[in-house]
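Chemist: next one to model:
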Amino acid sequence: YQAARDGGIPTIRIGRRLLVPRRALEKLLEATIPSDIKEPSKQS
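Modeler: Got it, this is the predicted structure:
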């Protein structure tokens, strides 16, 4: 909640609810993950 209050996480307030838009969160996470880390391969 502190990061949302400080503007570190993009949020939308609807009534008493504090929502984090999925695309905005994904974009934030992509910007903070180093590019040399690859996604784990999915094995079936």
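
Chemist: only C-alpha atoms from now on, for both contacts and neighbour counts.
Modeler: Fine.

Chemist: what comes up buried for the longest helix anywhere in the chain?
Modeler: Ordering each helix of the chain by length in residues (DSSP state H) puts helix 22-32 first. For helix 22-32, a neighbour-count test (16 or more other Cα atoms under 10 Å) marks nothing as buried.

Chemist: now show me the structure for the sequence below, then we'll compare the two:
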Amino acid sequence: MKALARFGKAFGGYKMIDVPQPICGPEDVVIEIKAAAICFTAQT
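Modeler: Next up is the predicted model:
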């Protein structure tokens, strides 16, 4: 599956990477995100 990972602290230091599918425990759930956004004006 795809994940957004941060590399360094510089602006634009994010990359889409492939990561293994998570494994659920007996009391866990996995949710599927259809869309997401990042507001760069809120960064500190």
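
Chemist: can you give me the TM-score here?
Modeler: The TM-score (TM-score structural alignment, normalised by the length of the first structure) is 0.24; 21 aligned residues with a Cα RMSD of 3.0 Å.

Chemist: sorry, back to before: helices or strands next to the longest helix of the first structure in the packing?
Modeler: Of the remaining helices and strands, none touches helix 22-32 of the first structure by 3 or more Cα pairs under 8 Å, 6 or more residues apart in numbering; DSSP states H and E.

Chemist: for the first structure, what spans make up the strands?
Modeler: Ranges of strands in the first structure, per DSSP state E, are 12-14, 17-19.

Chemist: how about Ala5 of the second structure, what does it touch?
Modeler: 14-17 (Cα atoms under 8 Å, 6 or more residues apart in numbering).

Chemist: tell me the buried residues in the helix or strand hosting it?
Modeler: For Ala5 of the second structure, the host element (DSSP states H and E) is strand 2-6. Buried residues in strand 2-6 of the second structure, counting neighbours by 16+ other Cα under 10 Å, are absent.

Chemist: what's the next secondary structure element after that strand?
Modeler: Following strand 2-6 of the second structure toward the C-terminus (DSSP H and E): strand 14-18.

Chemist: distance to Thr32 of the first structure and mean neighbour count for the strands of the first structure - can I get that in JSON lines?
Modeler: Putting these into JSON lines (distance: least, Cα to Cα, whole Å; neighbours: other Cα atoms under 10 Å) gives the following:
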{"stretch": "strand 12-14", "distance to Thr32 of the first structure": "21", "mean neighbour count": "9"}
{"stretch": "strand 17-19", "distance to Thr32 of the first structure": "20", "mean neighbour count": "11"}
